[in-house]
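A.B. asks: here you go, sequence then predicted model.
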Amino acid sequence: MATKTTSRAGAAPAKTADKANAKKIDDVQQMTEQDVLAMPEADYMNAAQLAFFRNILVQLKDEMLRKAGATTEYLREEVSVVPDPADRATIEEEHALELRTRDRERKLLKKVEQSIASIDAGDYGYCEETGEPIGIGRLLARPTATLSLEAQQRRELKQKMFGD
């Protein structure tokens, strides 16, 4: 019987730790943008913020993959022969628009995956060019941002001047 008591005692801390981890996960999933913005600047890119942005990026990735699958199904279903040229042109235009949208999302998906990898590497939230913090506000507006606002403006100015 002593072994049962020992195993229960050993299991209790594990269960407590599991509950604490589950609570942390729930807390991160329930965090709002206001919660992240309210954190002190000294806490920039702390574990909670990284988890918050990871959650946003993973949701964005899942949504894009879901839409891509739905588009594939939609395009397969609409292959029927339409005798009216105007209807056929409308369907073809809808397909072209859908494909352009998915192509943009495919490019964004690559950036989302790179951002998730950046979180894993511990580099997320810092400018690629200057190493300075990108800023919570900018990351909330564009979670895949890799440049600070100033660095992005410099890059856009150079592109405008030199046509890069």
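C.D. replies: Thanks, I have it. Residues are numbered from 1 along each chain as shown.

A.B. asks: going forward, measure contacts and count neighbours with C-alpha atoms only.
C.D. replies: Fine.

A.B. asks: all helices of the protein, in order?
C.D. replies: 2-30, 33-38, 47-77, 85-121, 136-141, 149-162 (DSSP state H).

A.B. asks: out of those, which is closest to E128?
C.D. replies: helix 149-162 (8.9 Å; CA to CA).

A.B. asks: look up how far L50 lies from the residue nearest the centre of the chain.
C.D. replies: Closest residue to the average C-alpha location of the chain: L57 at 1.3 Å, with CA atoms, centre = their mean. Noted for L57: a distance of 10 Å to L50, by CA to CA, to the nearest Å.

A.B. asks: and the contacts of stretch 76-96?
C.D. replies: L75 (CA atoms under 8 Å, 6 or more residues apart in numbering).

A.B. asks: okay, how far is it across that stretch, tip to tip?
C.D. replies: One end of stretch 76-96 sits 14 Å from the other (CA to CA).

A.B. asks: who are the contact partners of the residue lying closest to L139 once chain neighbours are set aside?
C.D. replies: Nearest in space to L139, with sequence neighbours left out and distances taken as CA to CA, 6 or more residues apart in numbering, is A145 at 6.3 Å. Counting by CA under 8 Å, 6+ apart, A145 touches 125, 134, 138-139.

A.B. asks: this is the other structure I want to compare:
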Amino acid sequence: MASKSAAAKNQSHLLTEKELLAMPESDYMNHDQLAFFRNRLKELEQEILNNADATTENLRETQFVPDPADRATIEEEHALELRTRDRERKLLKKVQQAITRIDAGEYGWCEETGEPIGVPRLLARPTATLSLEAQERREMRQKLYGD
């Protein structure tokens, strides 16, 4: 029972975004910041998994519709939903990789330069693996050379 109350205590002490942004640079990726991002990533992971379950249920509930126009509309809606789930499946993989990086002590650091990615960027895109500058360089190379 003690571990349950300890978990509840940790949950209630998660930083807010405002507190996170107010922390000095010297606190970058400290225990509290990592706990904040782990929680955010876990919530995102759960949301994606819930959406996948909902999609499965929606596709199972499909009824035969005799009208070709209605059938085409339903098929288009299903195709759109499947494309959305495919994007979410890719995002789920990135979320799980980010959680692994937290466990390995690598989260928040640019995989190309080793520099901090930055709290504002991680708030906007918690799965980021590159600093903004490294990402811009990569996009420029892709645009120029089609990498």
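C.D. replies: Yes, it's here. This is a predicted model, so every value here is computed, not measured.

A.B. asks: TM-score of the superposition?
C.D. replies: Scored against TM-score structural alignment, normalised by the length of structure 2, the superposed chains reach a TM-score of 0.95; 147 aligned residues with a CA RMSD of 1.7 Å.

A.B. asks: that older thread, which one in structure 2 is aligned with the residue nearest to L139 of structure 1?
C.D. replies: Alignment note: A145 of structure 1 maps to A128 in structure 2; criterion TM-score structural alignment.

A.B. asks: ok, now A96 of structure 1?
C.D. replies: For A96 of structure 1, the residue aligned by TM-score structural alignment is A79.

A.B. asks: now swap in A48 of structure 1 and tell me
C.D. replies: Per TM-score structural alignment, A48 of structure 1 is aligned with D32.

A.B. asks: for the aligned residue in structure 1 for W109 of structure 2, what are its contacts?
C.D. replies: Matched to structure 1 by TM-score structural alignment, W109 of structure 2 sits across from Y126. When contacts are counted by CA under 8 Å, 6+ apart, Y126 of structure 1 touches 132-134, 146-148.

A.B. asks: mark which of those residues are buried, thanks.
C.D. replies: Among the contacts of Y126 of structure 1, those scoring as buried are 133-134, 146-148 (criterion: 16 or more other CA atoms under 10 Å).

A.B. asks: just those residues now: which is nearest Q159 of structure 1?
C.D. replies: So of the buried ones among the contacts of Y126 of structure 1, ranked by how close each gets to Q159 of structure 1 (CA to CA), first place is L147, at 14.9 Å.

A.B. asks: tell me, how many residues neighbour the residue lying closest to that closest one once chain neighbours are set aside?
C.D. replies: Nearest residue to L147 of structure 1, sequence neighbours excluded (CA to CA, 6+ apart): C127, at 4.4 Å. Neighbour count of C127 of structure 1, defined by other CA atoms under 10 Å: 20.

A.B. asks: how about the contacts made by C127 of structure 1?
C.D. replies: C127 of structure 1 is in contact with 133-134, 146-148, 151, counting by CA under 8 Å, 6+ apart.

A.B. asks: can you list the buried residues in stretch 96-115 of structure 1?
C.D. replies: 98-99, 102, 105-106, 108-109, 111-112, 115.

A.B. asks: next one: stretch 53-71 of structure 2
C.D. replies: Result for stretch 53-71 of structure 2 [16+ other CA under 10 Å]: buried residues T55.
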